[in-house]
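Participant: here's a sequence, model it:
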Amino acid sequence: MHKFIAIGDVHAEWDTFWEALRAASCVDADGLPTPPVRLGRYQVVVIGDLVHPKSPEAYTRLTGCDPFDMNDEDHRLIAAREQVRQLEKLQRYQAAAPHAVHVILGNHDDAVLDPRFVLGTSGGLKHVEFDPEHGGLLLPPPLHGWMSHFPRELRVGRLQFAHVSPLPAHLYYDDLFYSDRSAKTWFRDTPDYVDMAGLVFGVYGHTKTDGGVLLHHAPTGQPLFAIIDALTEREYLEVLYDAAAEVPLRGVSVVPF
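Facilitator: Have a look, this model is predicted:
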C-alpha cells in the first residue's frame, strides 16, 4: 500500500507549495525528498499548472514589483526568472526520487512549452512572460526538455490523477479544449464520468471550487473523486491505495496545513 500526496495547481505559489510538502513530511531542509519519498512509500503527485500566477497580487508576491505591470519589460523578466528558479528547484527535487515524484502536465504548462494560446486571468491579465512574441523570456532548454516529458495522466491500477478530468478529450489542450465549457463543469454536470471510466477514484485540478478541496462521493457513500485546486486555501489530498487489494482504496483525506 502506498500513500499518495496530491497537491493541486501551483500557479507559481511556490512558498505555499513547499510548505505543503513540508507539512506532508515529503521535503527536507535541503529541498530534497525525505526517506519515505526516496523509498517510494510516499508518492508525491503535483496535479499541474506550475506556472502563471493567478492575479496581479500574486505576481507582486512572486516578483516584489508593486504594482506588477506585465507591460513593463523588467517586471516580465523578473516574473519569468523567479518562476525559472523555482522550476529548477522542483526539477532537482524530482530528480532525487523520480520513481516517487510525479508532475502532471497542466494546460498552463503546455502553453509555456508551445505558446499557441495566450492564456490570462478573468481580470484581463495576460500570461506572456514566457512568450517571446509578446516580449517574454524563452523557457531555458533544460527546463523545456524536462517539462516536455510530464505525463498527461498517472494511473495506478484503477486510481487516476489528471489535470482536468477522466475524459480523454481533456488530456490535450487544443482549440477544442478551450472552446469546451465541460472542462470546467464536468464534475457538477456529469460526475459519473469517473465511474464510467472504470476508475475507483480520480484526482483532478484545473478548476477552483468554493471551500477548498471538493471531495465527491458516489450514492453508496464511497469517495469517487476529488477536485484539488486548493493550494491557496492551504489544503492538499492524501490517498491510501493498494492496487493488489480486493478493495484497493483504503482511505482519502483532505489535509489542511
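Participant: for the rest of this, base every contact and every neighbour count on C-alpha atoms.
Facilitator: Noted.
Participant: all the strands of this protein, in order from the start?
Facilitator: Secondary structure of the chain (DSSP state E): strands at 2-7, 42-46, 101-103, 153-156, 159-162, 201-204, 214-217, 223-227, 235-241, 249-256.
Participant: let me have these in CSV, adding distance to Asp192 and mean neighbour count as columns.
Facilitator: Putting the strands of the chain into CSV (distance: least, Cα to Cα, whole Å; neighbours: other Cα atoms under 10 Å) gives the following:
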stretch, distance to Asp192, mean neighbour count
strand 2-7, 22, 22
strand 42-46, 23, 24
strand 101-103, 26, 24
strand 153-156, 18, 16
strand 159-162, 14, 24
strand 201-204, 11, 25
strand 214-217, 10, 17
strand 223-227, 9, 22
strand 235-241, 20, 21
strand 249-256, 18, 16
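Participant: second chain to compare with the first, below:
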Amino acid sequence: MHKFLAFGDVHADFETLWSALRAASCADAHHRPTPPVHAGLFQVVLVGDLVHPKNEREYARLAGVARFDPKDPDHLFLAAREQIKQLDLLKAFQDAAPHAVHIILGNHDDAVLNTTYVLGTSGGMVHTEFDPEHGGLMLPDHLRTWMQSFPREIRVGSLQFAHVSPLPAHSHYDDLFYADHSPKRWFRETPEYVEMAGLSFGVYGHTQIDDGVLLDEEHHFAMIDALHAREYLEVLVDPERQPLSHSVRAVPF
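Facilitator: The predicted structure follows:
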C-alpha cells in the first residue's frame, strides 16, 4: 500500500504549507523530509501555484507592510525576496527526497517563467513581483531551472494528479486557457471529464474551495485548493490490485 499526501495551491502561504507537511508527518521542524518520505512510503504531491499571494492582505503580511502597493518597487522587492527564501527551502526539501516529493507546474508558476501574461486577483491586485518589466525581480536562475522541471501531471496507473483538470488543454497556460471559463467551472458543469479520460480518480487544484477539500465520490475526483481551510488529501493506493484500488479522505490539520 502506498500513501500519497496531496496539498493544494500554496500561493506563497508557505507557513501553512509547512504546517500541513508537519501535520502529515512529511516534514520535520527543520523543513527536512521525514523517514517515511525518505523511504518512499509517503509520496508528497503539491498540485502547483507555489507563488503569488491570493490577495492584498496576504501580500502585506508576506512583505511586512501595513498596506501593499503593487506599484511600489520596494514592496515588490520585499514580496519577491520572501518568496525566494521559501522557494529555496522547498527546493531543498525536494532535493533531499526527489523520489518522493513531486511538484506540478501551476499556471502562476508558469507565469513567473513566462511573463507574457500578467495575472491578477478578482480584487484587482496584479502579480508583478517577478516581472522586471513591471518593477519586479527576475526569478533566480537556479529556481527558474528547478521550476522549469515541474511536470504538468503525475500518473500512478489510472490515478492522476494535475493542476486544473483531466483535460490536456488545461495543462497549457496560453491565450486559450485564459480566455476560457472551463478551467474554473469544469468540475461543476462537466465532472464526467474524469471518467471520459479513463481515470479511476483525479486530484486537482486551481479553483479555491471555500469549505475545504471537495471530494466528489460519484465522479471520482477531489478539488484540493484548500490549504486556507487547513485541509489536505490523503490517497492510499494498492498498486498490486487491478484495476487500481484506492481510498481517499480529506484530512484537517
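Participant: returning to that earlier point: can you lay out the strands of structure 1 as TSV showing distance to Arg81 of structure 1?
Facilitator: Output for the strands of structure 1, formatted as TSV (distance: least, Cα to Cα, whole Å):
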stretch	distance to Arg81 of structure 1
strand 2-7	23
strand 42-46	21
strand 101-103	20
strand 153-156	28
strand 159-162	27
strand 201-204	28
strand 214-217	33
strand 223-227	30
strand 235-241	27
strand 249-256	30
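Participant: for Pro142 of structure 1, find the nearest of those strands.
Facilitator: Among the strands of structure 1, strand 101-103 comes nearest to Pro142 of structure 1, with 15.9 Å by Cα to Cα.
Participant: follow-up on the earlier one: for Leu113 of structure 1, find the nearest of the strands of structure 1.
Facilitator: Leu113 of structure 1 lies closest, by Cα to Cα, to one member of these: strand 101-103, at 14.7 Å.
Participant: so which residues make contact with the closest one?
Facilitator: Here strand 101-103 of structure 1 makes contact (Cα atoms under 8 Å, 6 or more residues apart in numbering) with Val37, Gln43, Val44, Val45, Val46, Ile47, Gly48, Gln94, Phe150, Pro151, Leu154.
Participant: from the residues you listed, pick the one nearest His127 of structure 1.
Facilitator: The closest of the contacts of strand 101-103 of structure 1 to His127 of structure 1 turns out to be Gly48 (Cα to Cα; 16.2 Å).
Participant: residue contacts, the closest one?
Facilitator: Gly8, Asp9, Val10, Val103, Ile104, Leu105, Gly106, Asn107, Asp109, His163, Gly205.
Participant: what's the answer for Glu133 of structure 2, then?
Facilitator: Under the criterion of Cα under 8 Å, 6+ apart, Glu133 of structure 2 has no contact partners.
Participant: so how far is Lys184 of structure 2 from it?
Facilitator: 29 Å (Cα to Cα, to the nearest Å).
Participant: ok, now Met1 of structure 2?
Facilitator: 33 Å.
Participant: more crowded one of these two?
Facilitator: Lys184 (15 against 12; other Cα atoms under 10 Å).
Participant: tell me who's in contact with the closest residue to that one other than its chain neighbours.
Facilitator: With sequence-adjacent residues excluded and distances taken as Cα to Cα, 6 or more residues apart in numbering, Lys184 of structure 2 is closest to Thr207, at 5.9 Å. Residues near Thr207 of structure 2 by Cα under 8 Å, 6+ apart: Val164, Lys184, Met223, Asp225.
Participant: just give me the residue right at the centre of structure 2.
Facilitator: Computing the C-alpha centroid of structure 2 and ranking residues by Cα atoms, centre = their mean puts Gly48 first, at 2.5 Å.
Participant: can you tell me which helix in structure 2 is longest?
Facilitator: Longest helix in structure 2 by number of residues (criterion: DSSP state H): helix 73-96.
Participant: count the neighbours of Lys54 of structure 1 for me.
Facilitator: The local packing of Lys54 of structure 1 (other Cα under 10 Å) involves 18 other residues.
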